[in-house]
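1. just a sequence and a predicted model for now, questions to come.
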Amino acid sequence: MADLQNELHPTTEVGGLPLEEPPFDEDPAPQVPYACDPLERAREILTDHPVADGYGSLPWVLRGLPWYDLELGESAVDTDIPRLREGQVGAVFWALHLPEGAERAVAVTLEQIDLVRTVVAAHPEGLRPARTAGQIIDARNCGRVAVLLGPAGAPALDDSLAVLRVLHTLGLRVLTLAGTSWASEAGLSRFGEEVVREMNRLGVIADLSGASDATIARTLTLSKAPVLCTRSAARALRPHPDNLSDEQLAALGRAKGVCMVPLTADQTGPGLKDVADHLDHIRAVAGPASVALSGVYDSPAAHPEDLPDPSAYPHLITELLRRGWPDSDITLLTWDNLQRALRGADFLARAAQERREASTVTRGELDGA
């Protein structure tokens, strides 16, 4: 104890005379990890590493509203700029939805891209378009929320690699590999594999949420870029079809992919602590570098209690701090893992474009008819 006392209060000299050491406190105050309560500490962490939300459905909801103002606040939706700021959200992916069995898939997707552009342009003090990790950081440094396009559904390609390239030119960053003949329960067809290669060449990231087990396994083997599961939790805790088994989570971790846990009651459970249980489990199985967050707000899904909209993110981080998550793992969860996936996809794309020309093959050439 004396050694510790001397280390904390070293004796110094002024004018050759030793200073008197402070008296020893026989009943020192207990040491705490932080000088503030967990919620305050959560907000401090999010100041430097805000939430990158992997899935939002706001564009689809806004299609049906005659008027809205996201800057002042909009009661008709879950997501607006005041709630994004309160929740310390730094980036959000806006999904480009396709209704079940929708026709005109390309046109519906383009209409939503046009709507996103209009919405972002109408709210320049709160929102900024982004495509890359660097642009996300620029938006954060300017006090704006970065808005990225995706995921879009695979039917939006209309079985055309040219359409994929056009969508990428318009800003698409994530494509869900499900709902088509070339990404089905049977897995990826030969054309599906060519789609993944072209996505790698462009820097469009594969989303495996909702994909079949065969498609997940083949894509993890084939893709050179990190993949995302934009709305998947742990199947071991809740047997939802879009959740991932422990085997899949471990494979995702080995592939440096990211599982983005959705804040939906049907996939994670009815409460905030249920969401935290899934985050604990995925962190343990896939590793802290393979877990992130997806609000899935403005969708028909019910949200866990205490997580009704994006403003509640600090409360979820508070729960993780109480469970002993170190700051480093929380910053991976909220910000760094998605940034790494974007950077990895862009780095691979730059290298691939030097080696590989744009693919012009058709589904008929590879899969027949």
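-> Received, thanks. Residues are numbered from 1 along each chain as shown.
2. can we go C-alpha only for contacts and neighbour counts from here?
-> OK.
3. list the buried ones in stretch 138-151?
-> For stretch 138-151, the buried set under the neighbour-count rule, 16 or more other C-alpha atoms under 10 Å, comprises 138-140, 144-151.
4. can you list contacts of that stretch?
-> 55, 84, 89-96, 113, 120, 125-131, 135-136, 171-176, 207, 230 (C-alpha atoms under 8 Å, 6 or more residues apart in numbering).
5. first to last residue in that stretch, what's the distance?
-> Counting by C-alpha to C-alpha, to the nearest Å, you get 22 Å between the two ends of stretch 138-151.
6. other residues contacting stretch 177-196?
-> Under C-alpha under 8 Å, 6+ apart, the answer for stretch 177-196 is 153-155, 161, 206-208, 210-216, 218-219, 222-223, 359, 362-363, 366-367.
7. all helices for the stretch 101-250 of the chain, in order.
-> Along the stretch 101-250 of the chain, counting by DSSP state H, counting those that start in this stretch, helices occupy 105-122, 133-141, 161-169, 190-202, 213-222, 246-254.
8. another structure for you, compare them:
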Amino acid sequence: MADLQDELNATTEVGELDRPSAPAEPPHPDPLQARDLLARHPVADGYCGLPGALDRLPWYDLEPGECAVETDLPRLRAGGTGALLWALATAPDRPVTSTLEQLDLVQHVVSRYPERLRLAHSASETADARAHGRIAVVIGPAPAAAAGDSLGTLRALHALGLRALSLSDAPWAPRDRGLTRLGEQMVREMNRLGMLVDLTGAAPATAHRVLDMSKAPVVLTHSGARALNSHPDNAPDDLLTALRAQRGLCLVPCSVARTGPALRDVADHLDHVRHIAGPETVGLCGMYDTGDTHPEGLGDPTGYPALIAELIDRGWPEPDLSLLTWGNVQRVLRGVEFTARAARRRNRS
């Protein structure tokens, strides 16, 4: 009887061995590899609404961690952020005055944290801030109304540190005609000054006219792919193709409304822009502290390593990732500065 029981047990064991094994789970993206990459190529975030968020607070401290905002200093460091474009929130009833107040606020915030933040007016200053362990702050974009339909006001804002202006809803960029004569003068003056032209949300006629006439690269500071999401701020494929030819930059946002509710949705938009416009034309923006709802896993800048890990898992090579995070923003800043220097040389001759 014991022999029979041993035989039954042996048969059971053999049967268990013969069962097909469960399919192996696909490997998960490696966040450590992503963090290592971000240590070498930090994120230059193309659109952050922190000035407007701080303006609404009675008191704040970004150093120990400020729960009232999404982009305090600990979270920026944990997420591998090396530079930020700080968008200015201006009041529609007093756009010029409120822009001046926001510029003053940015100066105050940066000066309050000199060991962590550094104001940058150029690509070289952005790189210098990174080399010294600071997060570079580039001021802009501001809405077109901030310039008050005045070339003189535009020049004054540039002198105070503004480095990007959005053309969406500008009275001199009507939706049916592209640019008025004043609009063309404003774009030429931005080229001469060294100010980024932001085409996010601009009418197609405006966007293509600016792409045709601008001597400097232009940017979409928070635009996904219209082919994947019909949000009006998102860029259709023909605009992405034109942006590639102009050596501009599309910064894909971490925004439920623009890209979708999941981290993979943001990665899908990055894949699409890279496929249509090339790796030299795609970048990142968090849209943090703008009031937007963010995809799961990207609720604040600490989610950037997970997003980069997802892209690594999708086969993005390190050269493309280095352009996405840091290189493309630096290239565009340098291109804008080169155009401005060339224009000033022509004016002197």
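-> Structure received. Note that the coordinates shown come from a computational prediction; the quantities given were computed from them, not determined experimentally.
9. any idea what the TM-score is?
-> Here the TM-score for the pair of chains, by TM-score structural alignment, normalised by the length of the second structure, is 0.90; 320 aligned residues with a C-alpha RMSD of 1.2 Å.
10. and stretch 67-76 of the first structure, which stretch of the second structure?
-> Counting by TM-score structural alignment, stretch 67-76 of the first structure falls onto residues 59-68 of the second structure.
11. now the end-to-end length of the matching stretch.
-> 10 Å.
12. tell me which residues in that stretch are buried?
-> 62, 66.
13. how about stretch 50-58 of the first structure?
-> The neighbour-count criterion (16+ other C-alpha under 10 Å) identifies 50-58 as the buried residues of stretch 50-58 of the first structure.
14. measure the counterpart of residue 156 of the first structure in the second structure to residue 103 of the second structure for me?
-> By TM-score structural alignment, residue 156 of the first structure lines up with residue 146 in the second structure. Separation of residue 146 of the second structure from residue 103 of the second structure (C-alpha to C-alpha): 11 Å.
15. between these two, which one's more packed in?
-> Neighbour tally, residue 146 of the second structure and residue 103, criterion other C-alpha atoms under 10 Å: the higher count belongs to residue 146, 26 against 19.
16. what about the aligned residue in the first structure for residue 316 of the second structure, how many neighbours?
-> With TM-score structural alignment as the criterion, residue 316 of the second structure lines up with residue 325 in the first structure. Neighbour count for residue 325 of the first structure, taken as other C-alpha under 10 Å: 14.
17. swap in the one 4 residues further on?
-> For residue 329 of the first structure, the number of neighbouring residues by other C-alpha under 10 Å comes to 17.
18. cool, the one 4 residues further on as well?
-> Burial of residue 333 of the first structure, expressed as a neighbour count using other C-alpha under 10 Å, amounts to 27.
19. from residue 179 of the second structure, how far out is residue 205 of the second structure?
-> 8 Å.
20. no, scratch that, I was asking about residue 254 of the second structure
-> Where residue 179 of the second structure is concerned, residue 254 of the second structure sits at a distance of 30 Å (C-alpha to C-alpha).
21. that older thread, which one of the buried residues of stretch 50-58 of the first structure sits closest to residue 259 of the first structure?
-> Checking these against residue 259 of the first structure with C-alpha to C-alpha, the nearest one is residue 54 at 9.7 Å.
22. please tell me how far the residue nearest the centre of the first structure sits from residue 135 of the first structure.
-> Residue closest to the mean C-alpha point of the first structure, counted by C-alpha atoms, centre = their mean, is residue 54 at 3.1 Å. Noted for residue 54 of the first structure: a distance of 16 Å to residue 135 of the first structure, by C-alpha to C-alpha.
23. do the same with residue 108 of the first structure
-> 27 Å.
24. try residue 168 of the first structure
-> Separation of residue 168 of the first structure from residue 135 of the first structure (C-alpha to C-alpha) stands at 16 Å.
25. and if you look at residue 353 of the first structure?
-> Here the criterion is C-alpha to C-alpha. By it, residue 353 of the first structure lies 21 Å from residue 135 of the first structure.
26. the longest helix along the second structure relative to helix 181-193, how many degrees between them?
-> What stands out as the longest helix in the second structure, according to DSSP state H, is helix 328-348. Per axes from the mean of the first three to the mean of the last three C-alpha atoms, to 10 degrees, the angle that helix 328-348 of the second structure makes with helix 181-193 is 100 degrees.
27. who has more neighbours out of residue 254 and residue 179 of the second structure?
-> Each of residue 254 of the second structure and residue 179 has its neighbours counted (other C-alpha under 10 Å); residue 254 has more, 36 against 23.
28. could you check which residue of the first structure pairs with the more buried one?
-> Checking TM-score structural alignment: residue 254 of the second structure goes with residue 263.
29. of the contacts of stretch 138-151 of the first structure, select the buried ones using a PyMOL command.
-> Only the buried entries of those go into this PyMOL selection, using 16+ other C-alpha under 10 Å:
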select buried, resi 55+84+89+90+91+92+93+94+95+96+113+120+126+127+128+129+130+131+136+171+172+173+174+175+176+207+230
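30. just the contacts of stretch 138-151 of the first structure: which are in strands?
-> Using DSSP state E, 55, 89-96, 127-129, 174-176, 207 are the members of the contacts of stretch 138-151 of the first structure that sit in strands.
31. check the secondary structure at residue 301 of the first structure for me.
-> For residue 301 of the first structure, the assignment made with DSSP: H, G, I helix; E, B strand; the rest coil gives coil.
32. now check the second structure for the residue matching residue 354 of the first structure.
-> In the second structure, residue 354 of the first structure lands on residue 345 (TM-score structural alignment).
33. neighbours of its match, how many?
-> 10.
34. what does residue 290 of the first structure give?
-> Close neighbours of residue 290 of the first structure, defined as other C-alpha under 10 Å, add up to 28.
35. so what's the equivalent of it over in the second structure closest to, chain neighbours aside?
-> Taking TM-score structural alignment, the alignment pairs residue 290 of the first structure with residue 281 from the second structure. Counting by C-alpha to C-alpha, 6 or more residues apart in numbering, residue 281 of the second structure lies nearest to residue 249, which is 4.5 Å off, once chain neighbours are set aside.
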